[in-house]
Structure formats: structure tokens, C-alpha cells
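Enquirer: just to be clear, the model below is a prediction. Sequence and coordinates:
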Amino acid sequence: MATVVQPDLRLQLNHTNRPYGGGWWPGGDDVSHQILDLMGRWPADRPSIVSYAFLHDNWDRSEASVPAQYLTRTLILVLSDRSSCRLLMIPHDTDPAAAEELLAEASNPHTTWRRMDFASTFRAAVSQ
């Protein structure tokens, strides 16, 4: 039985920080519906979303080794004040523990993670 995911959006205070300004874990894989949900969740005190685009799936050849079911995407939001926000978009069926880790780092302005650290939702089991 599939787990029902509650959509989660986490942003940094300054959403223009790199590599990401936050993370988005949508509740499903219907992009048009999820973008509308994201727009509804977008904080009212931030510039509104004017348009969006996904970074091309093959923009970084080093990600080619990541199996498709574990690959995250980069959602670029163009905002009404002409700034942009890069969101880490986590696949809706990601394990909740892995999604939590990715969301926490994407919304952490002091993260030491590089872009490749965010590329995959796969996490090896930690031995105790």
C-alpha cells in the first residue's frame, strides 16, 4: 500500500541562496496540479510566483548514474520582484526519512552540501 504524502514546502529566509533556496516534496506526480498546490502554499510575505521551469534533466552528466526513481529535480521559480528561487523537488514517493533529510538541507542556509549531494533520494541503510 502506498504511503500518502502530505505536501511539504520549506524555504530559507533568503530564498535566493544556492544551491537551493528551499525544498518541495509534492503529494503526487501530476505536475500541473502540484504546481497549483505549491502556489497556494507559497508564503504571502514573499514575492509571488510568476513562472516556473525545470532544469533540464540532463544538465549535469554526473547525475546520469542516478536511477530515475531516485532522481530529484530542480524547479526554478521566477518571482514578481524579478528574483528567482531554486527549489529541490523531491519525488512524491520518496521514503519520508530521506525526504526529511533532503528538505532539512535544502532549507538550511548554512548547508555544506554540494549540488550532487541533493541529486539522489537513495540513502544506504545505516548500520547500528
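Expert: Yep, that arrived. Residues are numbered from 1 along each chain as shown.
Enquirer: going forward, measure contacts between C-alpha atoms and count neighbours the same way
Expert: Fine.
Enquirer: and the next element down the chain from the helix or strand where W24 lies?
Expert: Assessed by DSSP states H and E, W24 sits inside strand 22-25. Going down the chain from strand 22-25, the next helix or strand is helix 31-41, by DSSP H and E.
Enquirer: now for the helix or strand immediately after that next one in the chain, which elements pack on it?
Expert: For helix 31-41, the succeeding helix or strand toward the C-terminus, using DSSP H and E, is strand 49-54. Secondary-structure packing of strand 49-54 (3 or more Cα pairs under 8 Å, 6 or more residues apart in numbering; DSSP states H and E): strand 73-79.
Enquirer: this is the other structure I want to compare:
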Amino acid sequence: MKNPGKPHARLVIEKGRSSGKQFMLCDVESHIGRWDADGGIFPDVDLDTDDPEAKVSRRHARITLTNGQYFVEDLGSTNGTFINRGKRLTPGQRQALCDGDEIIVGKTFLRFHILK
């Protein structure tokens, strides 16, 4: 089991029935996806109950913090990861993140915030 540190960033769901729900990011690597006990998948940002259509993959995306810079990477998801409504991220390619960026995973809209 992870021993989380102090939160350094957060994701906030922007639309839908879970609008306003927050996920605190405490580690240098945080996974976004849907929980699956049988498959041993326990993402840091678990959207299982917030994604009734299952558009978010079990292992959808990863946010990393490297030398003070945040990055997001699609992990080969079925429905893709998008930043600021731009083009779909290529799986495995890291995209730099800035405070206030919008991340779309499947049909879930998340806002990325760096904590001061």
C-alpha cells in the first residue's frame, strides 16, 4: 500500500452528476482509471462510480511530476485522452500540463490544478 505524501495538485470533475468532486494528487505518479479488484487495478484517480457508461479505461492515463513539471500520458485507452479539447494524445507520449488545463478522459471532464 502506498504511503501518500502531501498533496501537490488536484483534479476536479467539471461536468455531470459528479461535478465538483476532487481527487488530490500526492505522489510523483498518479494513475487515472476505473477500479477493478479482480484485475488488481486500483487507480489513484478512480472514476468507476463517476463513469456510468464505462468510457474511461481501467488503466486510462497517468500524471507524472518530473523536475517540477507535470505531464499527462495516455496509457493506450480505448476512448482517448484530450488536453484543452485539442487532438487526442498519442498513447505513450507525454504532454506537458499547466495549472488550469482541462483533461478529458473518455467522456469525463477534469480540471488540473497545481496547489500552491
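Expert: That came through fine. It should be emphasised that the depicted structure is a prediction, and the values quoted were computed from it without experimental measurement.
Enquirer: TM-score for this pair?
Expert: The TM-score (TM-score structural alignment, normalised by the length of the second structure) is 0.37; 69 aligned residues with a Cα RMSD of 4.1 Å.
Enquirer: the closest residue to V45 of the second structure other than its chain neighbours: how many residues sit nearby?
Expert: Nearest residue to V45 of the second structure in three dimensions, chain neighbours excluded: I32, at 4.7 Å (Cα to Cα, 6 or more residues apart in numbering). Look at I32 of the second structure: counted by other Cα atoms under 10 Å, it has 23 neighbours.
Enquirer: helices and strands around the strand holding W24 of the first structure, which ones?
Expert: strand 8-11, strand 84-89, helix 96-106.
Enquirer: show me what the longest one is packed against.
Expert: Put plainly, it is helix 96-106 of the first structure. strand 8-11, strand 22-25, strand 84-89.
Enquirer: what's the most buried one of these?
Expert: strand 22-25 (a mean of 27; mean count of other Cα atoms under 10 Å).
Enquirer: returning to that earlier point: want to throw the helices and strands packed on helix 96-106 of the first structure into JSON lines with distance to V78 of the first structure?
Expert: Shown next, in JSON lines, are these (distance: least, Cα to Cα, whole Å):
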{"stretch": "strand 8-11", "distance to V78 of the first structure": "15"}
{"stretch": "strand 22-25", "distance to V78 of the first structure": "14"}
{"stretch": "strand 84-89", "distance to V78 of the first structure": "5"}
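Enquirer: OK, contacts around E101 of the first structure?
Expert: If you count contacts by Cα atoms under 8 Å, 6 or more residues apart in numbering, E101 of the first structure has none.
Enquirer: now do it against R10 of the first structure, distance only.
Expert: 12 Å (Cα to Cα, to the nearest Å).
Enquirer: also T74 of the first structure?
Expert: Taking Cα to Cα, one finds T74 of the first structure at 14 Å from R10 of the first structure.
Enquirer: need the helices and strands packed on strand 22-25 of the first structure in a markdown table (columns: distance to L36 of the first structure).
Expert: As requested, these are exported to a markdown table (distance: least, Cα to Cα, whole Å):
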| stretch | distance to L36 of the first structure |
| --- | --- |
| strand 8-11 | 13 |
| strand 84-89 | 14 |
| helix 96-106 | 20 |
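Enquirer: check which helix or strand E73 of the second structure maps to.
Expert: Going by DSSP H and E, E73 of the second structure is in strand 69-74.
Enquirer: buried sites along that strand?
Expert: Y70, F71, V72, E73, D74 (16 or more other Cα atoms under 10 Å).
Enquirer: what's the closest of the residues you listed to H113 of the second structure?
Expert: For those, the minimum distance to H113 of the second structure (Cα to Cα) is 10.5 Å, reached by Y70.
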